[in-house]
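J.: Sharing a sequence plus its predicted fold:
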Amino acid sequence: MGKPVDAPLGTNTLSVRDNRTGSTYSIPIVDNSISATDFKAIRAPRAPGEREENETEKGLRVADKGFLNTAVLRSEITYIDGEAGVLRYRGYPIEQLALHSNHLETAYLLIYGSLPTKSQFQVWRDEIMHHSVIHADAEHYDAHPMAMLTSALAYLGSYYSEANPSLQGQNLFTKGDKPSLAAMDKQIYRLIGKATTLAAMAYRVRQGREFVTPPTGLSYTGSFLYQMDHLGQENYVPNAVLEKALDVLFLLHADHEMNASSTSVLQVGSSLVDPYSAVAGPLHGGANEAVIRMLISIGKPENVPAFIEAVKKREKVLSGFGHRVYKTSDPRSFIVRKTADEVFKITGKDELLETAMALHDAAMKDDYFISRKLAPNVDFWRFALPGLIYRAMVPRVVGWLAHWRQASNAVVACCERVSLMSTQMMLQTGGVKIWRPRQIYVGESRRDYVPLEERVPIEGIKKTPSSVEHSGISKRTSLASFKGKTLAKL
């Protein structure tokens, strides 16, 4: 931005007057956005008595707690209009894709930018299914499924040294040349292919069943259902309605722009780690589990009115309603409900679902929820496929990888313009940018060390360690005498 300057009316700029100094600055507006770093040029002398930690003379910082209005990159993948309830993958409305496409085709679209031809899709599908088999050693112990998936995904990286930048060079995925992209795509095949295998493995381990090798000849979701449910029956084929329903759910959850998990992948990926480490970090599945727990606590449809009143009084928490982005309705929720209806035609309904229906209808008619724009989101309905261990992690791997690969595609474009003068580029045009948010420090200013005997105790629940109740053996051991036992010292 340079020196203070004003710009004439009508230009695509933002004029900012600093009333501390009287200077006016002109900040460029590009795609209805401004660069936060431009504010660093707005500087002022430190005021008398002002904290040095404010760093006033180094330029303004932008405070945006929770990234409520901060764009961290330029993306071509997913567009969301929360006010209008719009979700599009690469420009295609989610409603059209759910009706006409399938998960693997949509995955190709998200990652590579266009819908594949018949031959392109066949190669893509065959590679993913070929890479669905995992090493037998990846079978895990009994734990929560998400914990199993997190550790198993990270563990995959130990099998593929060619995918580790620490071993192959930090520019492994940032060169922008054909070998770099080929290495990247091979990891994409592996991660998408093995995601369902690992999820099925976690489910079967929890059930005390043997792990099932991925079958041949089935679809992506058909293979997933087979691996979860096959118990040795001959010519076992999953139900086509359930297979299609799960495919639609996977498609709906493949990406959701810069949500917490995608941002985590890019945050970790900006340090140039292997993709298995990047993808293992943001796994989560608590939202739909919270809905199930809430419905179980309600119990029956006739208990819904009392629960609604308890929510209004802030005595109960309503899960599955409202959204950080969608301010009207989540477009995916309507598709999920329609899909669930198709499933329940063959499986039948249960009391949990009837309770969900009653809660949904009651909330949608109540002014309390209408005025607060608390419509059901996708988490409210996606619990409702009985018998399926559905987790957002399996389809969301696609979105994470799409953003990860897009980062390097930006590198390709940059490298083409500069004739490959630089090979250390990542995320966006302009070079390696490790995601390192700034902070506004409001803690203690500089202070000197105080000897132990001169200190005044600081009390308060946030300022002292919490006490822990120990078992009887710990108490007895603390009272005992034995060799090596010493008094605690600082």
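T.: Perfect, I can see it now.
J.: switch to C-alpha atoms for all contacts and neighbour counts from now on
T.: Fine.
J.: What about the closest residue to I77 other than its chain neighbours, how many residues nearby?
T.: Counting by CA to CA, 6 or more residues apart in numbering, I77 lies nearest to R90, which is 5.0 Å off, once chain neighbours are set aside. R90 is flanked by 20 other residues according to other CA atoms under 10 Å.
J.: Now do R90 against I111, distance only.
T.: Distance of R90 to I111, computed by CA to CA, to the nearest Å: 10 Å.
J.: so V16 sits in a strand?
T.: Yes: V16 forms part of a strand when assessed by DSSP: H, G, I helix; E, B strand; the rest coil.
J.: One more to weigh against that first structure:
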Amino acid sequence: MVATKAPPRDTLTVTDNRTGKQITIPIIHNSIQATAFKALKAVPRDGDREEDDYANGIRVYDPAFMNTAAISSKITYIDGDKGFLMHRGYPIEQLAEKSNFLETAYLLIYGELPSLQQKKVWEFEVMHHTFLAEDLMKIIGNMRYDSHPMSIFISAFAAMGAFAPDANPSLQGRNLYLNDKLTMNKNIIRIIGKAATVAAASMRVRMNRPFIAPRSDMTYTENMLYMMDAISGAEGYRPDKRLAKALDILFILHADHEMNCSTATMAHVGSSLVDPYSAIAAAAAALYGPLHGGANEAVIRMIERIGTVDKIPQFLEDVKSKKELLFGFGHRVYRNTDPRSKIIREVAETVFDAVGREPLIDVAIALRDAALKDEFFISRKLFPNVDYWSGLIYKAMGFPLDFFPILFAVPRVAGWLAHWKQSLEEGNGKIWRPRQLYVGEPRRDYLLLEERSEKEVVDPKRGVTVLPHFLSKRRMSKL
């Protein structure tokens, strides 16, 4: 008997039982190339659908990217089982304690902590690129006073690209950012600097107050609070340094979190080589959704609805019976405590010292304690996440609930830019184009109008097709 040589350990052998074909796929970084499965081609059998594309091999079907790595990255690492987060190798706890937001942004984007001189130049440049073009301010100022701040933020960045034609690959050449690092860095600085100004301007629109010019002699978060709160003509106002520092720590914690929805959007849109302002607008639109950037707002509404500590047991029972939703617990990645939530809980006390204790905090603490003692939530690994505490801090600081996503978006701009830059420099140069499984109708022939059966809902009184949401009763009467 001849012994067969075992395949190398770092491979995966797959046998296609339809054809008997076997392929061996290298395992690199505990992952395999999805394109390797294209080698497993088959001939459709009787009854098989041609639309299943047998000739081009097996596709990997993964709705919502539950187990698909779309990129390889050097930026952020998360260990969801241990509740661990680090940026460029630095644990988030150390950055929150020792760094500041602008330094962390530099680390995310350029890969290393800046030297003393680099830090001075970086902070000087960002804080001197905070002004917005006058015409852009007019666009923002013409927004409705009751506009959602994220609508203003998205619109402002979409418009901002029109004020930077030198930053547009559609005008300057598709390889602009690959060939011209000066332009790349200049626009990174512009975007980070202006993000806080756009955020403050959206707040001023809400308050129906004139815009306040930025100050370059303040820290990043101090300047943002100043632009929100200063009164025109008043001299000498400076925000409370405790609040500015607390917001700075929160910005560090929100700066990046790997391939979440908005960051994946930034990389996806950026793969078309569009200008970074348009890509930022797209990423902000993804963050706008209530399943992403609106989660901390949902936490506040939930705790307000509970109201008092004595109502917590019934609320948790309603969660178990699916009559209520529990916001701020659990995470798509973390299967343990979100490390950011521990830091935020400590920051909360600093904020309460400055502005007074938030009344809802007692309900929040009692809800957390009750949930962490309940086997139902423990078995499902539902622990408080970053949104659970951050909303309480923002509320205590006096921010409106619908402003919470803005406070998420401003720091996340740094992470978006880090991934955008990395994708351009280290990607394969191809536009992102996911595959799909087509499960619709097979090929069929066009039917003339008189040959089609009436399948739509028909209003029995008028005998005409009803398209709910489209026709009013007044317009229906004319049909």
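T.: Structure received. Here the structure is a predicted model, which means the values were calculated and not measured.
J.: Mind checking the TM-score on these two?
T.: With the length set by TM-score structural alignment, normalised by the length of structure 2, the two chains reach a TM-score of 0.90; 448 aligned residues with a CA RMSD of 2.0 Å.
J.: circling back to that earlier point, list residues touching both of R90 and I111 of structure 1?
T.: Common neighbours of R90 of structure 1 and I111 (criterion: CA atoms under 8 Å, 6 or more residues apart in numbering): I77.
J.: nearest spatial neighbour of Q170 of structure 1, skipping sequence neighbours?
T.: L272 (6.4 Å).
J.: separation between the one you found and F369 of structure 1?
T.: On the measure of CA to CA, L272 of structure 1 and F369 of structure 1 end up 44 Å apart.
J.: And these two? Which one has more around it.
T.: L272 (22 against 17).
J.: Name all residues that make contact with the more buried one.
T.: Counting by CA under 8 Å, 6+ apart, L272 of structure 1 has contacts P165, Q170, N171, F173.
J.: okay if I get those as a markdown table plus neighbour count?
T.: Below are these laid out as a markdown table (neighbours: other CA atoms under 10 Å):
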| residue | neighbour count |
| --- | --- |
| P165 | 17 |
| Q170 | 17 |
| N171 | 16 |
| F173 | 31 |
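J.: Of the residues you listed, which is the nearest to K338 of structure 1?
T.: F173 (40.9 Å; CA to CA).
J.: does the corresponding residue of structure 2 for that closest one sit in a helix or strand, and which one?
T.: Matched to structure 2 by TM-score structural alignment, F173 of structure 1 sits across from Y177. Here Y177 of structure 2, judged by DSSP states H and E, is contained in helix 176-179.
J.: Show me what the helix or strand containing K194 of structure 1 is packed against.
T.: Applying DSSP H and E as the criterion places K194 of structure 1 in helix 178-207. For helix 178-207 of structure 1, the contact count by 3 or more CA pairs under 8 Å, 6 or more residues apart in numbering; DSSP states H and E identifies helix 118-130, helix 145-156, helix 220-229, helix 393-417 as packing neighbours.
J.: Ok, which of these comes nearest V62 of structure 1?
T.: helix 393-417 (24.2 Å).
J.: and the angle for that closest one with helix 145-156?
T.: 40 degrees (axes from the mean of the first three to the mean of the last three CA atoms, to 10 degrees).
J.: Let me know the next secondary structure element after helix 393-417 of structure 1.
T.: helix 472-479.
J.: what about that following helix, distance to the chain center?
T.: 44 Å (CA atoms, centre = their mean, to the nearest Å).
J.: Spatially central residue in structure 2, please.
T.: For structure 2, S262 is the residue whose C-alpha lies nearest the centre (CA atoms, centre = their mean; 3.1 Å).
J.: contact partners of the helix or strand containing it?
T.: Using DSSP H and E, the element containing S262 of structure 2 is helix 261-270. Applying CA under 8 Å, 6+ apart, the contact partners of helix 261-270 of structure 2 are 276, 279-280, 282-287, 292, 415-416, 419-420, 423, 431-432.
J.: give me that answer again for 6 Å
T.: A279, A283, A286, L287, W416, W420, W432 (CA atoms under 6 Å, 6 or more residues apart in numbering).
J.: what about the residue nearest to V241 of structure 1 when sequence neighbours are not counted, neighbour count?
T.: Closest residue in space to V241 of structure 1, ignoring its immediate chain neighbours: V343 at 6.5 Å, by CA to CA, 6+ apart. For V343 of structure 1, the count of nearby residues is 21 (other CA under 10 Å).
J.: Alignment lookup: V343 of structure 1 to structure 2.
T.: In structure 2, V343 of structure 1 lands on V351 (TM-score structural alignment).
J.: what about its match, distance to A409 of structure 2?
T.: 21 Å.
J.: try M160 of structure 2
T.: Counting by CA to CA - M160 of structure 2 and A409 of structure 2 are separated by 16 Å.
J.: who has more neighbours, those two?
T.: A409 (29 against 21).
J.: Name all residues that make contact with the more buried one.
T.: So A409 of structure 2 contacts nothing (CA under 6 Å, 6+ apart).
J.: same thing but at 7 Å, please
T.: A284 (CA atoms under 7 Å, 6 or more residues apart in numbering).
J.: what do you get for I109 of structure 2?
T.: L417, A418.
J.: Check which helix or strand the equivalent of it over in structure 1 maps to.
T.: Mapped onto structure 1 by TM-score structural alignment, I109 of structure 2 lines up with I111. Assigned by DSSP H and E, I111 of structure 1 falls within helix 103-112.
J.: Measure the mean distance from that helix to structure 2 post-superposition.
T.: When structure 2 is overlaid, helix 103-112 of structure 1 sits 0.6 Å from its aligned residues on average, using mean CA distance after the TM-score superposition for structure 1.
J.: Stretch 261-269 of structure 1 too?
T.: Mean for stretch 261-269 of structure 1 is 0.5 Å (mean CA distance after the TM-score superposition for structure 1).
J.: what range in structure 2 matches that stretch?
T.: Using TM-score structural alignment, the partner range for stretch 261-269 of structure 1 is residues 262-270.
J.: Check the contacts of L272 of structure 1 against L99 of structure 1 and report the nearest one.
T.: For these, the nearest to L99 of structure 1 is F173 (35.0 Å; CA to CA).
J.: Isn't that closest one up against D185?
T.: No: F173 of structure 1 is not in contact with D185 according to CA atoms under 7 Å; the separation is 10.1 Å.
J.: contacting residues around Q439 of structure 1?
T.: Here Q439 of structure 1 is in contact with no residue (CA under 7 Å, 6+ apart).
J.: That one matches what in structure 2?
T.: Match for Q439 of structure 1 (TM-score structural alignment): Q436.
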